[in-house]
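Visitor: Have a look at this prediction, sequence included:
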Amino acid sequence: MKTRLDPIIAVRDVSASRDWYRSVFAWQSLHGGDEFAVLADRQGEIQLCLHRWGTHEHPTMKHPDSTPGNGLILYICTVDIEDIYTRVKTMGYPMEAGLALNPNSRQQEFALRDPDDYFLILSEFHTY
């Protein structure tokens, strides 16, 4: 059996969020528009989908004034942690926590929020 998880988050402005994620991760847009975008890594693997609040009647994406990301952390493992950290600092994006060793995972990681206030933790690539 083959399965794949394609996470979808609700955003206020698909274009702005797409541009932000592309600037941080150098992801490419496989599908774009004002209501929905699909972002993939250099190998074409889907990493994240962006869906505009209030479109297509999805029950969990109806109200943009609800607290986005409540109970959600986008935990992203990458082999490019240093490059991404440098890019985020260069672009002046505010960080929640700088690059540091997590004593639990024993990996370097840092944290920030996207334009819709979703909380992201970026970690060195590892397996569990």
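Guide: Happy to help now that I have it.

Visitor: hey, let's count contacts and neighbours off CA atoms from now on
Guide: OK.

Visitor: can you pull out the helices in this protein?
Guide: Along the chain, counting by DSSP state H, helices occupy 14-25, 81-91.

Visitor: how about those in JSON lines, adding distance to residue 101 and mean neighbour count?
Guide: Below are those laid out as JSON lines (distance: least, Cα to Cα, whole Å; neighbours: other Cα atoms under 10 Å):
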{"stretch": "helix 14-25", "distance to residue 101": "20", "mean neighbour count": "18"}
{"stretch": "helix 81-91", "distance to residue 101": "12", "mean neighbour count": "15"}
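
Visitor: Format the ones you listed as CSV; extra columns: distance to residue 120.
Guide: Converted to CSV, these look like this (distance: least, Cα to Cα, whole Å):
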stretch, distance to residue 120
helix 14-25, 11
helix 81-91, 12
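
Visitor: Select, out of the ones you listed, the one closest to residue 119.
Guide: With respect to residue 119, and counting by Cα to Cα, the nearest of the helices of the chain is helix 14-25 at 12.9 Å.

Visitor: here's the one I want to compare it with:
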Amino acid sequence: MTNNTPSHSRRVRPQPMLVVADVPATSRWYQQVLGAVSGHGGPEYEQVLVDDDIVLQLHTRDGDSEHGPLATPEVPVGNGVAAWFEVDDLDAANDRIAESRAHVEWPLHVNDLAHHREIWLRDPDDFRVILSGK
């Protein structure tokens, strides 16, 4: 019999990975927008950290010798993908976004259905990025 009761000893920590054209440039973009830091660095792979936690991984499309290609080169990436981040200080994030001159799809607004504020952006690889908070 399967027990569907969550165990307090198990934890899931998402560490999404996006395949991007220029790992260092995209890392700098996310660091600026999220107030994050580099956790790995390099031209093929990066970990974007906030408070020592991985919030995003970035990798080249062609992968590496261990993993092989991570995306089909002929197919555009990002369709149907939204990288969503809840942030503690959305006003500070909004200021960082303005400084970075990121492409803003929907400026800071209230989402009445979700009962919070949001900013919708596009990253350098055209992935949709949403920052939300109170």
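Guide: Yes, it's here. Keep in mind it's a predicted model, so treat the numbers as computed, not measured.

Visitor: returning to what we had before: looking at the helices of structure 1, spot the one closest to residue 104 of structure 1.
Guide: Closest among the helices of structure 1, using Cα to Cα: helix 81-91, at 17.5 Å.

Visitor: returning to what we had before: for residue 51 of structure 1, which of the helices of structure 1 is the nearest?
Guide: Of all those, helix 14-25 sits nearest to residue 51 of structure 1, with 6.7 Å by Cα to Cα.

Visitor: average offset between the closest one and structure 2?
Guide: Comparison of helix 14-25 of structure 1 with structure 2 after fitting gives an average deviation of 0.7 Å (mean Cα distance after the TM-score superposition for structure 1).

Visitor: right, and residue 41 of structure 2 touches residue 24 too?
Guide: Yes: counting by Cα atoms under 8 Å, residue 41 of structure 2 does reach residue 24; the two are 7.1 Å apart.

Visitor: Strands of structure 2, start to end?
Guide: 17-20, 37-38, 45-50, 53-60, 82-86, 103-111, 116-122, 128-133 (DSSP state E).

Visitor: Using JSON lines, lay out those strands together with distance to residue 94 of structure 2 and mean neighbour count.
Guide: Shown next, in JSON lines, are the strands of structure 2 (distance: least, Cα to Cα, whole Å; neighbours: other Cα under 10 Å):
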{"stretch": "strand 17-20", "distance to residue 94 of structure 2": "23", "mean neighbour count": "21"}
{"stretch": "strand 37-38", "distance to residue 94 of structure 2": "18", "mean neighbour count": "18"}
{"stretch": "strand 45-50", "distance to residue 94 of structure 2": "17", "mean neighbour count": "21"}
{"stretch": "strand 53-60", "distance to residue 94 of structure 2": "18", "mean neighbour count": "19"}
{"stretch": "strand 82-86", "distance to residue 94 of structure 2": "13", "mean neighbour count": "15"}
{"stretch": "strand 103-111", "distance to residue 94 of structure 2": "7", "mean neighbour count": "14"}
{"stretch": "strand 116-122", "distance to residue 94 of structure 2": "8", "mean neighbour count": "19"}
{"stretch": "strand 128-133", "distance to residue 94 of structure 2": "9", "mean neighbour count": "20"}
